[in-house]
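Quick check, what structure comes out for this input:
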Amino acid sequence: MDYVRESSAWVANRSSHVVVDSAGIEKVVDTIESIPKVEWDFEGIHYFDNGPLTVQYLFVLDALNFCFWPDKDLSYDHLASGLKAALQNDKSAFDADRLQKYTGPQLRELLGWPRPLPLEDERVRLLHEVGFELERSFEGKASNIVESCGKSAQNLVALVARHFPGFRDHSVYKGRQVFLYKRAQIFAADLWGAFQGQGYGEFQDISSITIMADYIVPAVLQQLGVLKYSPKLAKTIEGSEEIGPGTEEEVELRACSVHAVEKMRELISVKSGRPVLSVELDLWLWASGVQCSSLQHHKTLSIYY
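This is a model prediction of the structure:
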């Protein structure tokens, strides 16, 4: 994850449209006595049986965990709870051979969703990719990926990115490659949260995980005064205009969020006298954002978040 931190810092130091406000970070940190603990499954929407099937569920969930906003009624909750219900109804729903055969309408039926999903063809393609590579390299089981990583979140992210192209969340910014790995990292974070740091969720280096740069966290950071937008970018977001994937604005929104939260984490750790995990900050910021109905986030059609 050093690549994520280093390339995000590189972007933040050269950013034209997004500024990480050091005074804003200090102001926010001064108001925080401690990071509010947010339970991983605080809404009860996820499948959990404390075994390999939960790992399979989480990997399928995180393969599909992107781009809800084009459908105003669709949210992450629908995806998580829909997949949970599908698995409760049929324990073989996410078997590797079946993942390779789903069609768009079948995926909708699986989720109980009445109309085409945003980027539906991409979602189906990624399901096929996951099923194929799980069958080819991991005996069909996502749990075998986890067991191959040696209790290292960094190794897990690297394994997932190496074997599954749909998780390779890279961009090029001003001639330099930027690494963000939102969905690969959230798989590690979900395992850690679901299994409470034990069993399949035991990672000796969970502190290596950064935040998962998405739509919600930048908007929350901007609302807190940690991020400042240029007038042009602010107008684009307020007007609900699309921002192209890989554009300077889009990369800056995500990379500056990573860098800002790393700075927040460092200050909070010093203030509290104990290490603070970026994954804890991410869950707190994300939970705050999804509960704020007036939050305006940027709009980008992307398979990465």
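
can we go C-alpha only for contacts and neighbour counts from here?
Fine.

buried residues in the helix or strand encompassing residue 128?
Using DSSP states H and E, residue 128 falls within helix 120-137. By neighbour count on 16 or more other C-alpha atoms under 10 Å, the buried set for helix 120-137 is 120, 122-135.

where exactly do the helices run in the stretch 101-250 of the chain?
Applying DSSP state H, counting those that start in this stretch to the stretch 101-250 of the chain gives helices spanning 104-111, 120-137, 142-147, 153-163, 182-194, 216-224, 231-238, 248-272.

Pick the most deeply packed of those helices.
Comparing those by mean neighbour count (mean count of other C-alpha atoms under 10 Å), helix 182-194 ranks first with a mean of 25.

returning to what we had before: out of the helices of the stretch 101-250 of the chain, which is closest to residue 58?
Smallest distance to residue 58 across the helices of the stretch 101-250 of the chain (C-alpha to C-alpha): 6.8 Å, for helix 182-194.

one step back: just give me the closest of the buried residues of helix 120-137 to residue 59.
Among the buried residues of helix 120-137, residue 130 lies closest to residue 59 (C-alpha to C-alpha), at 8.6 Å.

how far away is the closest one from residue 96?
Taking C-alpha to C-alpha, to the nearest Å as the measure, residue 130 falls 8 Å from residue 96.

To compare with the earlier structure, here is another sequence to fold:
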Amino acid sequence: MTPTFDFQPPRPDPLGVLSSTAPVAAAGDPVRVDANAVRRFARRMAQAPAPRHAQDALHATALPPLRFANYLLLLEALNFCFWDDEPRWRVGWAGARHDGYWALAAALRRGLEADGLPLWDAGWMAAVDEPTLGRLLRGEGRPVPLLAARVAHVREAGRVLLERWDGQFTNLVRACRGDAVALALRIVEELPSFRDEAVWAGSVVRFYKRAQICVADLARMGPPAGLGRLHGLERLTAFADYKVPQVLRKEGILVYAASLAQAVDGQTVLAAGGSQEVAIRAGTIWACAWIARALSALRGAPVSAMDVDYLLWSAGQDKAGLAPYHRTRTAFY
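Predicted coordinates for the structure are as follows:
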């Protein structure tokens, strides 16, 4: 069956990401999604195996279940804005140097094992201060960007867990009865730092990147014992960041208007919530949705936007041939 490529969101759409980004992506300016490039890419990737990363071993999956869930929430509270000019923030651990997201994973692993910090403890999170978090995230090159925002995020997570969930993220997860979308929405409701929204043409546009990736990581790394499997993961969207659109642009799937291409290639910082940044992120959401449709048709089995996102993000770790990613100072990704 040949998939159709349009900007019609599913009904119902409780997450609201596809519905709210559809008008932005459909406008096609300053970012256009190329359907022919989607088809070419899908045909090339139809038989590709799921990517694997050696760095996955950096995650503290050996923690007891309750501690692991809290650790994961901490990870996602800090999972944003790793870019900077050289020398970039990097973290060395176990004989290797890491940057970006993997530097965060390495820093948390070092904090657990070398520094002996109770990173899983909601009380520790709620009381953390800038010197403590700065030491946890110490590295080579520049300091980690947006440290004050990271402190605020971690404190918020700890405070909410203590005040509403008896200090355990698993209690919040359990309240959502295994529903992936309900969990993402509950995270956004409970933790304002995850409320990743913008305004375009007078309407609210939802992205919820970190809330969705928190749910996806919980499923991918294995939900703690007693929680059961999460369902409805296929209703999650791509996690609109700066690496995935970089790869989509290389593949010709996202086509930037000349002025935007010049700004991105010149490493001009785009305003958070501005029309250019919102267009890139909306285009990313819909490009991944279209790729998922095309791959599902080619494989004869469901492929989710979450799967596509992971494939593209993994491809973005190989920087060869990639134009610069767009630069936006934001705590949402």
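
care to give me the TM-score?
Comparison of the two superposed chains (TM-score structural alignment, normalised by the length of structure 1) gives a TM-score of 0.94, and 305 aligned residues with a C-alpha RMSD of 1.9 Å.

need the helices of the stretch 101-250 of structure 1 in CSV with distance to residue 26 of structure 1, can you?
What follows is those, written out as CSV (distance: least, C-alpha to C-alpha, whole Å):
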stretch, distance to residue 26 of structure 1
helix 104-111, 43
helix 120-137, 40
helix 142-147, 37
helix 153-163, 29
helix 182-194, 26
helix 216-224, 11
helix 231-238, 23
helix 248-272, 8
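
Quick one, which of the ones you listed gets closest to residue 60 of structure 1.
Evaluated with C-alpha to C-alpha, the helices of the stretch 101-250 of structure 1 place helix 120-137 nearest to residue 60 of structure 1, the distance being 7.3 Å.

What residue in structure 2 is paired with residue 141 of structure 1?
In structure 2, residue 141 of structure 1 lines up with residue 168, judged by TM-score structural alignment.

doesn't residue 68 make contact with its match?
No: here residue 168 of structure 2 does not reach residue 68: they are 10.1 Å apart, not a contact under C-alpha atoms under 8 Å.

neighbour count winner among those two?
Remark: of residue 168 of structure 2 and residue 68, residue 68 carries more neighbours, 24 against 20, as counted by other C-alpha atoms under 10 Å.

Which strands or helices does the helix or strand the more buried one falls within pack on?
Element membership of residue 68 of structure 2 [criterion: DSSP H and E] is helix 65-77. With contacts taken as 3 or more C-alpha pairs under 8 Å, 6 or more residues apart in numbering; DSSP states H and E, helix 65-77 of structure 2 sits against helix 100-113, helix 147-164, helix 169-175, helix 209-221.

start and end residues in structure 1 for that helix, please.
Using TM-score structural alignment, the partner range for helix 65-77 of structure 2 is residues 51-63.

The matching stretch: which residues count as buried?
52-63.

Next, format those residues as a markdown table and append distance to residue 28 of structure 1.
Shown next, in a markdown table, are the buried residues of stretch 51-63 of structure 1 (distance: C-alpha to C-alpha, whole Å):
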| residue | distance to residue 28 of structure 1 |
| --- | --- |
| 52 | 40 |
| 53 | 40 |
| 54 | 36 |
| 55 | 35 |
| 56 | 38 |
| 57 | 36 |
| 58 | 32 |
| 59 | 34 |
| 60 | 35 |
| 61 | 32 |
| 62 | 30 |
| 63 | 33 |
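
Closest one to residue 111 of structure 1 out of those, please.
Distances from residue 111 of structure 1 to the buried residues of stretch 51-63 of structure 1, taken by C-alpha to C-alpha, are shortest for residue 61, at 11.1 Å.

Quick one: residues contacting the closest residue in space to the closest one that isn't next to it in sequence.
What sits nearest to residue 61 of structure 1 in space, not counting adjacent residues and going by C-alpha to C-alpha, 6 or more residues apart in numbering, is residue 80, at 6.6 Å. Residues near residue 80 of structure 1 by C-alpha atoms under 8 Å, 6 or more residues apart in numbering: 45-47, 61.

In structure 2, what residue corresponds to residue 80 of structure 1?
Under the alignment (TM-score structural alignment), residue 80 of structure 1 pairs with residue 105 of structure 2.

State the distance from its match to residue 203 of structure 2.
Residue 105 of structure 2 is 36 Å from residue 203 of structure 2, by C-alpha to C-alpha.

same thing with residue 178 of structure 2?
Taking C-alpha to C-alpha as the measure, residue 178 of structure 2 falls 30 Å from residue 203 of structure 2.

Please apply the same query to residue 61 of structure 2.
40 Å.

The two: which has the busier surroundings?
Each of residue 61 of structure 2 and residue 203 has its neighbours counted (other C-alpha under 10 Å); residue 61 has more, 17 against 11.
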